[in-house]
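Undergrad: Structure for the following, please:
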Amino acid sequence: MTISLILIMITVFIVIELLYFKLATYYNIIDQPNIRSSHTDVTIRGGGIIFPLALLAYFIYFGTTSIYFLCGLFLISIVSFADDIKPVNNKLRLIIHLISVGLLFYELHLFSLPWYMMLFAFFFAIGTINAVNFMDGINGITGGYSLITLITLWFINTYMVLFTDPNLILITLLSVAVFTVFNFRKKALCFAGDIGSVSIGFILVYFILALILKTQNLNYILLLLAYGLDVVTTVIFRFIRKENVLEAHRTHFYQYLSNNRGITQLRVSLIYILLQFVVNLVLIFSRIESVGLMITIMTVSGIVFVKLRFEFEGTKRLLG
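TA: Below you'll find the predicted structure:
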C-alpha cells in the first residue's frame, strides 16, 4: 500500500466516523451512564463501526479470497450493531456468533484439524471475542490495546513470517488508529460499542489463528496476555463469589483501578497497553517456541497478577 493510498484511507475513515457521529446523534445511538458505567457523560456509541467498514473498503479496493472470514465478520458486526441500538435476544446473538466463528474456521481450514485442536481454536475464538468485549469499559483501552496488537502482527507479518495479506492488517490498523483519535481522550467523542469491540475481537482472532497455523507456534496467544489475565481472574473470582458470570458488572481489575482507586482512565489504559507491549517485545525478540515456556510465563504472570489484585482490592472484595 502506497503512502498516498494510506493518506486517502485515513481521510476516508475520518470522514466516515464524522458522518456516523451525525447519524448516531440524530438516531440517538448513545451510551447513557448507569451504575455499571465507568463514565458520567452521554457519549456516542458504536464508533467502532469503522472496523468492519474498513474491511469492506479492503474488499472493494483489493478484492479478496477471504470471503468466508469477511462474511463472518459482517454477520457478527450486524448483530452487534443491532445490540448497540436495542438489546438483541441472547440466543439469536449466540447463534450468529457461532455461525460467524464457523465461517472463520472454514476460511482457515480448521475443520480439517484433529478434534482437540478444533476445540482449542473454538475456546480461543469465543473467549477472545468476549474478552475484548468485556474489556471495552474505559476510554482508550480498546483502541490502544488493539493498536499495539495490530502493530505487532504487522511487524511479524512483514519481517518474520508472512501469514496474511499485508494490506488487510494495514487497513485494519489504520481504522483502529482513526477510532483511537476520537476515543483516547479524557472525554471521549465516541465509544466502540459492541460493534467495535466484538468486530475487532473477531479480526484479532483471525490474524492470531492464521499466525499460529502458519508457524505451528501456540505461543502467539501471548499477544493477548494482558486482557487474558484480567478476564480469566475476574471470571474465577466471580465464580468463587457465586455470582452470575453472564451478568454485566464492573469488577474487572481495570475498572477497579479507574473507578475505585481514582487513577484516570487513560492512565489505566496505558498500563495495560504498555504491559502487553513489553510481552510482545519479549515474544518477538526471544523467539519463544516452547509450549512449556509459554505455560510457565502464563502461570508466573497469573500468580503475580492475582497477588497484585489482592494487594489492591483486598480479600473481602475478591472472595466475598
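Undergrad: can we go C-alpha only for contacts and neighbour counts from here?
TA: Noted.
Undergrad: Do a quick rundown of the helices in the stretch 1-150 of the chain.
TA: In the stretch 1-150 of the chain, the helices defined using DSSP state H, counting those that start in this stretch lie at 3-26, 50-62, 67-85, 90-107, 115-134, 141-159.
Undergrad: got TSV for the ones you listed, with distance to Ile169 and mean neighbour count too?
TA: Listed next are the helices of the stretch 1-150 of the chain as TSV, based on distance: least, Cα to Cα, whole Å; neighbours: other Cα atoms under 10 Å:
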stretch	distance to Ile169	mean neighbour count
helix 3-26	12	15
helix 50-62	10	18
helix 67-85	13	21
helix 90-107	16	18
helix 115-134	18	17
helix 141-159	6	21
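Undergrad: closest to Arg309 out of those?
TA: Of all the helices of the stretch 1-150 of the chain, it is helix 115-134 that lies closest to Arg309, at 17.8 Å by Cα to Cα.
Undergrad: Which elements pack onto the closest one?
TA: Secondary-structure packing of helix 115-134 (3 or more Cα pairs under 8 Å, 6 or more residues apart in numbering; DSSP states H and E): helix 90-107, helix 193-215, helix 225-240.
Undergrad: Tabulate these (TSV), appending distance to Leu170.
TA: Supplementary listing: those in TSV, determined by distance: least, Cα to Cα, whole Å:
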stretch	distance to Leu170
helix 90-107	19
helix 193-215	12
helix 225-240	22
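Undergrad: looking at the ones you listed, which is closest to Leu7?
TA: Distance to Leu7, taken as Cα to Cα, is lowest for helix 193-215 among the helices and strands packed on helix 115-134, at 21.7 Å.
Undergrad: who does that closest one touch, helix- and strand-wise?
TA: Counting by 3+ Cα pairs under 8 Å, 6+ apart, helix 193-215 packs on helix 50-62, helix 67-85, helix 115-134, helix 141-159.
Undergrad: Sequence B follows; please return its structure for comparison with A:
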Amino acid sequence: MFLTFLVSFLISFFTQKFVILLFEKKKLFIDKIENNEPQKFHSIPTSRGGGIGIFLANFLLVLNPLGIKFLISGSLAFLSGLWEDLQRGLSPKIRLLFQILSAVLAVLLIGAVIKDIRIIEFPYPLAVLFTVFAIVGAINAINIIDGFNGLASGISLMILTSFGIVSYLQNDNELLFIILVNIGAILGFMVFNFPKGKIFLGDGGAYFLGFVIAEISILLPYRHEEVSPWFSLAVLVYPVWEVLFSFYRKTKRGLSPLKPDKFHFHMLINKRITKNNPATSIVIWIFAFPFTVLPVLYYNNTIACAFTALLFILIYNVLYISIIKFKVKNQLSLLFK
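TA: Here you go, the predicted model:
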C-alpha cells in the first residue's frame, strides 16, 4: 500500500512541475488576475492546471476493478473543469450537466446509492435521484471551498484520511487503495500549492476530488452495514454545509446559486481576521479538524455522528453571523502578521 501512495505522489509531483513549466513557457491554464472575480485572492497570474497531476495519478486505479469505474465516471466532471481551466467561458450550466452525467454514470457503473439513512429508507428511484444530487453537491462543495492556498486540498486530505482509517478497520482494501492513490496525488500537488501558491487546483482538480470523495462517502456505508451513513455526513459537514448555506444566502438575496460571490466563510475569515492567504487555510483546517476526524471514533453510531454534524452547523452559523456583525475582534489579525 505504501508503494501505491509513493507512486501516486511522484506522478502528481512531477506532473505539477511540468504543468508549471508549461504555464511559464506557453501561458496555458492561466488564471489571469484582471478577471476580477470575487473568489480571487492572488496578485500574479498562476496556473490552474493542478488537477492534471491529480487526475493522471489516478490512472493507477486501472489496477483495481472498482478504481476503473471511478476513473471512467469521474472523468466527465474532470474534463468539464479542465476545459474551463484551459479556455475559460464554459457556462456553469454546461459544467453542471457534465457533473450530473458523471454522477449518473457512477450509479450505473458502481451501483452504490444512498438508500438507507437509518431514519428512513428511500425507494430505489428516489435513492438514485438523491444519490445524483449528493454527488453533484459534493463536487461543487470542494470547488466552493477552493479559495485559498491549500484549503480545499487540506480539507480533502482530512476527509480521505478519515475514510481511509474506517476502510482499513473494515478490511476494505479496494476502497483503501483508491483513497491512498488520492492522498498521494493531493500531497504531490500541495508541495507546490501551499503556502506559496505556485499552482492552483483549478476546477478540474476540485471537481474530480469532489467526485472521488462523494463516491467513497456513499460506498463506505453501502458496502459495510457497521458504518453509519451519518458518519459520511459528519466527515463532510464543512464543505457540504458551505454549499448548502451558500445556496440559501444567494437565493434569499435573489441571486443565482451558480454565480460566485465574496461572502463564503473562508473569504470572511480572510477579510476580517487573518488577512493572509495561507493563514486563512490553517485557521479553517484547525476549525474543521475535530469535526472531520473525530467521527472515526464512533463511525457506527448514528446519533453521535448526527450530533457532530449539527454541532458544526451551529458553531459555523454563530461564527458567520459574528464575523458579519464585526463581533469577532479585529485584534485576532495580529496573530497572523
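Undergrad: hmm, back to that, will you turn the helices and strands packed on helix 193-215 of structure 1 into CSV that also has distance to Leu173 of structure 1?
TA: Below are these laid out as CSV (distance: least, Cα to Cα, whole Å):
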stretch, distance to Leu173 of structure 1
helix 50-62, 9
helix 67-85, 16
helix 115-134, 16
helix 141-159, 6
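Undergrad: Of all the ones you listed, which one is nearest Gln216 of structure 1?
TA: With distances scored as Cα to Cα, the stretch of these nearest to Gln216 of structure 1 is helix 115-134 (11.6 Å).
Undergrad: so the closest one aligns onto which residues of structure 2?
TA: Under TM-score structural alignment, the match for helix 115-134 of structure 1 in structure 2 covers residues 125-144.
Undergrad: Relative to Asp136 of structure 1, which of the helices and strands packed on helix 115-134 of structure 1 is closest?
TA: Closest to Asp136 of structure 1 of these is helix 193-215 (Cα to Cα; 6.5 Å).
Undergrad: can you tell me what part of structure 2 the closest one aligns to?
TA: Alignment of helix 193-215 of structure 1 against structure 2: residues 202-224, by TM-score structural alignment.
Undergrad: element containing the counterpart of Leu268 of structure 2 in structure 1?
TA: The equivalent of Leu268 of structure 2 in structure 1 is Tyr256 (alignment by TM-score structural alignment). Following DSSP states H and E, one finds Tyr256 of structure 1 within helix 253-259.
Undergrad: Tell me which other helices or strands that helix touches.
TA: For helix 253-259 of structure 1, the elements it packs on are helix 225-240, helix 265-285, judged by 3+ Cα pairs under 8 Å, 6+ apart.
Undergrad: Excluding residues flanking it in the chain, which one is nearest Pro195 of structure 2?
TA: Leaving aside its sequence neighbours, Pro195 of structure 2 sits nearest to Pro278 (Cα to Cα, 6 or more residues apart in numbering; 5.4 Å).
Undergrad: likewise Leu209 of structure 1?
TA: With Cα to Cα, 6+ apart as the criterion, Leu209 of structure 1 has its nearest non-adjacent residue at 7.7 Å, and that residue is Ala121.
Undergrad: Quick check: that neighbour vs Ile212 of structure 1, distance?
TA: Going from Ala121 of structure 1 to Ile212 of structure 1 by Cα to Cα, to the nearest Å gives 10 Å.
Undergrad: Please apply the same query to Asn259 of structure 1.
TA: If you go by Cα to Cα, the gap between Asn259 of structure 1 and Ile212 of structure 1 works out to 37 Å.
Undergrad: Looking at those two, which is more packed in?
TA: The residue with more neighbours, out of Asn259 of structure 1 and Ile212, is Asn259; 18 against 15, by other Cα atoms under 10 Å.
Undergrad: Count the residues that sit near the nearest residue to the more buried one once chain neighbours are set aside.
TA: Nearest non-adjacent residue to Asn259 of structure 1, counting by Cα to Cα, 6+ apart: Ser38, 6.4 Å away. The burial count assigned to Ser38 of structure 1 is 17, neighbours taken as other Cα under 10 Å.
Undergrad: got a list of what Leu150 of structure 1 touches?
TA: Contact analysis of Leu150 of structure 1 by Cα atoms under 8 Å, 6 or more residues apart in numbering lists Ile169, Thr172, Leu173, Leu204.
Undergrad: what residue of structure 2 takes the place of it?
TA: Match for Leu150 of structure 1 (TM-score structural alignment): Leu160.
Undergrad: shouldn't Leu180 of structure 2 be in contact with Leu3?
TA: No: using Cα atoms under 8 Å, Leu180 of structure 2 makes no contact with Leu3, being 9.6 Å away.
Undergrad: overlap in contacts of the two?
TA: With contacts defined as Cα under 8 Å, 6+ apart, no residue is shared by Leu180 of structure 2 and Leu3.
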